[in-house]
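Visitor: please find the sequence and the predicted model below.
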Amino acid sequence: MSNVKGELSHRFWQQASNSKLAAPEMYALQHQILNTYVLPLLPQGGRLLDVGCADGEFTEVLARDCSEALGIDLSANLIEQARQRSGANLRFEVGDITSAGIDGRYERLASMGLFSCLVRQEDFSRVAKMMVDALQPGGYLVLKDSLMLDGEPERYYCDDHYEAIYREEARYLNEFLGYGLRLVQRFPLARGSQAGQVSVLYVLHAPPTTAITVPSQVQASAESRLKVAILHQLSESWGNVSSLWRALEQDDSIDARVILLPFLHADYNWSRQASQRYLDRLGIPYVVWDELDHESSCFDAVFFTSPYDITRPLPYQFYSLQQRVRFTAYIPYGLEVGGGDENLVHQYGQPVAMHASAVYVRSDGARAMYSRHCPTGDGHVVVSGHPRMDGLADLDSFPIDPELLEQIGSRRAVLWNAHFSFDADQWSTFDLLALDIFNSFAERPDLALLFRPHPLLWQRLVNLGLLDAAGIASLRQELGERGVIIDERPDHRHAFAASCAMMSDTGSFLMEYLVTGKPVLYLVNPHGLGLNEEGEAVVRYYDQAEDAKGVAAFLDGLDGRPEDDMQRRKAVIPEFFAGFDGQAGQRIVAHMKKVLGA
């Protein structure tokens, strides 16, 4: 056994032929986190350097969408394994990072477990600085190491065969943050054998050289307008805030910004480029979240459009922004109708739903749901009407996409809204009724099935192993050949305006479609979680079915609806939608300004 600190660790890893010292479950979780919460953040193209790449397993993951990727490791055995991996952009070399520099600069750098092996502080500090210096402005550094959390002190471990150091988390992070990097993601993976020892995965970001800053009113003495930001994550959710955006833009006392954030979810393939293209088509000015100096920018108010912090990078999670912003607001991302105790936590127990300065809701009934189910009550809930509904106040004059009208032709279109939660018997009937629904429309050539799947449905099928990407493509082609119209436009108003009726699982559309006055069939999952109080109230005005016979009866009955059928539903709009007049966005701006004293 060597008496020189660090030599045993160096020799162990130089001779290693297996780098997997933890339980397999940790590496499976690492894959999930990298694919869901890390890869969508990383810039497309560019170069990756993975220092301490081992057998290249995670180099291969992080190299996705890179022009080239280089993995280096001390062990010739591990590099030989890594070279068995396919990929034209992958290259692996034997190298000792402690005695060699890093050549060039990279948009992505990674190190999975390296620094626990660099037991000498001088090696750790030198390599950390080397990696920071090799990171391009705007680039990302992905780290994983075993550290000491929960206030436990640094621990050094050494026996006859193995040597490692488990540094305190704060000191470890400060080694990188001290050079100006920003922490944007943090995920504990697994606990170690020592109390407080945890493997943690981090993502750090190097600010671009031209980071955008929003000055405070004090800094901009001649500019006294309120600084307001809308956090935009999903193209499909822009309709939730489009009228709010217009009201903010039209107010000369407000400087409004749209901040484009990722939507990080295992069942959704978020694309920065696709999101940018959508906002560009709408002519909406925006700044991408990682181009903004969030620490120096001073917003007076921020509007959240999703309650789930896990879908956002750390600097844009609720408690982080609450410390820096005077007024936090939440526009509910959906019109909540789902039942089940777990769903109540999802809807009313998230930090932004509980602690925002204001939550703006569609009706007194929606506010009463906060009174019953939100741990902080409804004192912060404002009945303003939901800005999502502003776009439906004049649906009859909405310009439907001509391509959709051409697809429908002379047929009457029936909208089918399918939820994605079929694997856990929650609300979806997709697995129960899809085949029957497809067959029902095949037997009725006068009807067009306008299939609008939940944005998470396709990827959920893939993640469950029911279909792969090729299988999804084949299914979509087959449906098209059968005359089914798959509508995935971000703006659902095209489908609302073009359809003569709707069939829907539990979901926002079940509430929202009421204002059209058109017939609705609520598709019941007999084994599922059902509806909450508001959902139960609205389906009193709808037909219901849980089998093929019920679906067929609804379709066959579309011609024989009572004369007052549409008016009966339109008459109860005020019960579910306060001030359904297209002005909810303006009311929200007026309330915000009053609270801020503007």
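Guide: Good, I have the coordinates. Given the structure is predicted, the values throughout are model-derived calculations rather than measurements.
Visitor: rest of the way, CA atoms for contacts and neighbours
Guide: Noted.
Visitor: what about the helices in the stretch 1-150 of the chain?
Guide: All helices of the stretch 1-150 of the chain, identified by DSSP state H, counting those that start in this stretch, fall at 7-14, 24-33, 57-62, 76-82, 114-117, 121-133.
Visitor: give me the number of neighbouring residues for the residue nearest to residue 91 when sequence neighbours are not counted.
Guide: Once flanking residues are discounted, residue 91 sits nearest to residue 70: 4.9 Å by Cα to Cα, 6 or more residues apart in numbering. Neighbour count for residue 70, taken as other Cα atoms under 10 Å: 20.
Visitor: residue 70: what's it in contact with?
Guide: Neighbouring residues of residue 70 by Cα atoms under 8 Å, 6 or more residues apart in numbering: 48-50, 90-93.
Visitor: give me the subset of those residues lying in strands.
Guide: Under the assignment DSSP state E, these contribute 48-50, 90-93 to strands.
Visitor: identify the farthest-apart pair in these.
Guide: Maximum pairwise distance among the ones in strands among the contacts of residue 70 (Cα to Cα): 13.5 Å, between 48 and 93.
Visitor: the two: which has the busier surroundings?
Guide: Just comparing residue 48 and residue 93: by other Cα under 10 Å the higher neighbour count belongs to residue 48, 29 against 18.
Visitor: where along the stretch 301-450 of the chain do the strands fall?
Guide: 301-304, 327-330, 358-361, 381-383, 412-418, 447-453 (DSSP state E, counting those that start in this stretch).
Visitor: neighbouring contacts of the first one?
Guide: In this case it means strand 301-304. By Cα under 8 Å, 6+ apart, strand 301-304 touches 226-232, 325-331, 352.
Visitor: included below, for side-by-side comparison, is a second structure:
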Amino acid sequence: MQDLPRRLAGRVRTAYVHYGMAVIKNDQMQFGLPDFHPFLWRYFLPTQAHVDAINHSAGPRPPKMCVTGHPKFDAYLRPALPRDQCLSWPNPLAAQRKRVIFAPHHALEPGSLQLGTFAWSGPAMLQIAQAHPEIDFLLRPHPNMALGLSRSHVMNAQEWQAYRAAWQALPNAALFEDTPYFDTFRSSDAMVTDSGSFLAEYLPTERPLIRLERVDAAPLNSFGQTFAAGFYTADNQADLETRFAELILEGKDPLAQTRADLVPLLVPFALPAADKIVAELRSLM
């Protein structure tokens, strides 16, 4: 796919929306592929900060950029689904129970973004779920999780299936791999993740997020750094257990107002991004 716009140039106009919210520093893939981005007819970007980052980068860049917001975040402009109608949870009708999402990332091996912490956080989160039957948990792995685990030799296919089965065997836990997932996000009380885009995609819920970190991971880009103050961090099992106890068990959340103040960065327009993109396309006809 990395040369598709170049091959279509002169015959088909190519418009592009990046699949996630770019918060990790991965400049070439996000806006610097030489046979991709310079040949785009339109690049619809979520924020002016992303345009500024492209304009300050070296190398090729898209010729026409439009700030529209990100269509994924249009979900937050609609009313939230009632908690007891979100059926992805193990006890959906028990809406008063606390709910936690564990969303591990697949980038574990050298040469990747190295965001993944599953070698320690996978067993740690399973232990936490086993120790707290009064709380409901969802395992929401990245779609490439099995591949990342295999490439990094953290787990083979059989071990990954056994881990998933152990999670699903708990009466207070479930496996959630469906899309879209924003109704599930909005019906939860917290997220634990080492993902990139989910750091941004979850923040408009205004619920607390624990970011799992590793020292050799790709850093946040300049946009990601603007809202890093809104989430908590842990880089080992002891820190994770401490954060979990404070946020979930004790209900202490000193960053609540910080997150609320950051939401306009991620949902910058009252009009849905999809509508803005359609309006831009129609204006060019």
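Guide: Arrived safely. What you see is a predicted model; the values in this text were computed from it and never measured.
Visitor: on that earlier part again, make CSV from the ones in strands among the contacts of residue 70 of structure 1 and add distance to residue 445 of structure 1 to it.
Guide: Shown next, in CSV, are these (distance: Cα to Cα, whole Å):
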residue, distance to residue 445 of structure 1
48, 54
49, 57
50, 57
90, 52
91, 56
92, 58
93, 62
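Visitor: among the residues you listed, which one sits closest to residue 144 of structure 1?
Guide: residue 50 (11.7 Å).
Visitor: quick one on the thing from earlier: let me know the closest of the contacts of residue 70 of structure 1 to residue 475 of structure 1.
Guide: residue 90 (33.1 Å).
Visitor: ok, the closest residue to the closest one other than its chain neighbours to residue 61 of structure 1 distance?
Guide: Counting by Cα to Cα, 6+ apart, the nearest residue to residue 90 of structure 1 once its immediate chain neighbours are dropped is residue 69, at 5.0 Å. Going from residue 69 of structure 1 to residue 61 of structure 1 by Cα to Cα, to the nearest Å gives 11 Å.
Visitor: what of residue 436 of structure 1?
Guide: For residue 436 of structure 1 relative to residue 61 of structure 1 (Cα to Cα), the value is 40 Å.
Visitor: who's more crowded, those two?
Guide: Ranked by neighbour count (other Cα under 10 Å), residue 436 of structure 1 and residue 61 place residue 436 first, with 16 against 13.
Visitor: so the more buried one touches residue 548, yeah?
Guide: Yes - Residue 436 of structure 1 lies in contact with residue 548 (Cα atoms under 8 Å); the separation is 5.7 Å.
Visitor: so how many other residues sit close to the counterpart of residue 123 of structure 2 in structure 1?
Guide: Matched by TM-score structural alignment, residue 123 of structure 2 corresponds to residue 435 in structure 1. The tally of other residues near residue 435 of structure 1 (other Cα under 10 Å) stands at 11.
Visitor: what's the counterpart of residue 99 of structure 2 in structure 1?
Guide: Residue 99 of structure 2 maps onto residue 413 in structure 1, by TM-score structural alignment.
Visitor: scratch that, residue 215 of structure 2
Guide: Checking TM-score structural alignment: residue 215 of structure 2 goes with residue 526.
Visitor: shouldn't its match be in contact with residue 547?
Guide: No - using Cα under 8 Å, residue 526 of structure 1 is not in contact with residue 547; the gap is 9.6 Å.
Visitor: quick check: neighbours shared by the two?
Guide: Counting by Cα under 8 Å, 6+ apart, nothing touches both residue 526 of structure 1 and residue 547.
Visitor: may I ask which of the contacts of strand 301-304 of structure 1 has the most neighbours?
Guide: residue 352 (27 neighbours).
Visitor: all helices of structure 2, in order?
Guide: 4-8, 27-31, 48-55, 118-131, 145-152, 157-168, 182-186, 197-202, 222-226, 237-244, 256-266, 273-283 (DSSP state H).
Visitor: which among those helices is found nearest to residue 70 of structure 2?
Guide: For these, the distance to residue 70 of structure 2 is smallest for helix 273-283, at 5.6 Å, taking Cα to Cα.
Visitor: mind listing what's buried in that closest one?
Guide: Judged by neighbour count (16 or more other Cα atoms under 10 Å), helix 273-283 of structure 2 contains these buried residues: 273-274, 276-277.
Visitor: and stretch 166-185 of structure 2, by the same measure?
Guide: Across stretch 166-185 of structure 2, burial judged by 16+ other Cα under 10 Å covers 167-168, 170, 172-176, 182-185.
Visitor: now do stretch 234-246 of structure 2
Guide: Buried, per 16+ other Cα under 10 Å, within stretch 234-246 of structure 2: 234-235, 237, 240-241, 243-244.
Visitor: save those residues as JSON lines, and put in distance to residue 110 of structure 2 too.
Guide: Output for the buried residues of stretch 234-246 of structure 2, formatted as JSON lines (distance: Cα to Cα, whole Å):
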{"residue": "234", "distance to residue 110 of structure 2": "21"}
{"residue": "235", "distance to residue 110 of structure 2": "18"}
{"residue": "237", "distance to residue 110 of structure 2": "22"}
{"residue": "240", "distance to residue 110 of structure 2": "24"}
{"residue": "241", "distance to residue 110 of structure 2": "27"}
{"residue": "243", "distance to residue 110 of structure 2": "28"}
{"residue": "244", "distance to residue 110 of structure 2": "29"}
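Visitor: max pairwise distance over these: which two?
Guide: Farthest apart among the buried residues of stretch 234-246 of structure 2 - using Cα to Cα - are 235 and 244, which lie 12.9 Å from each other.
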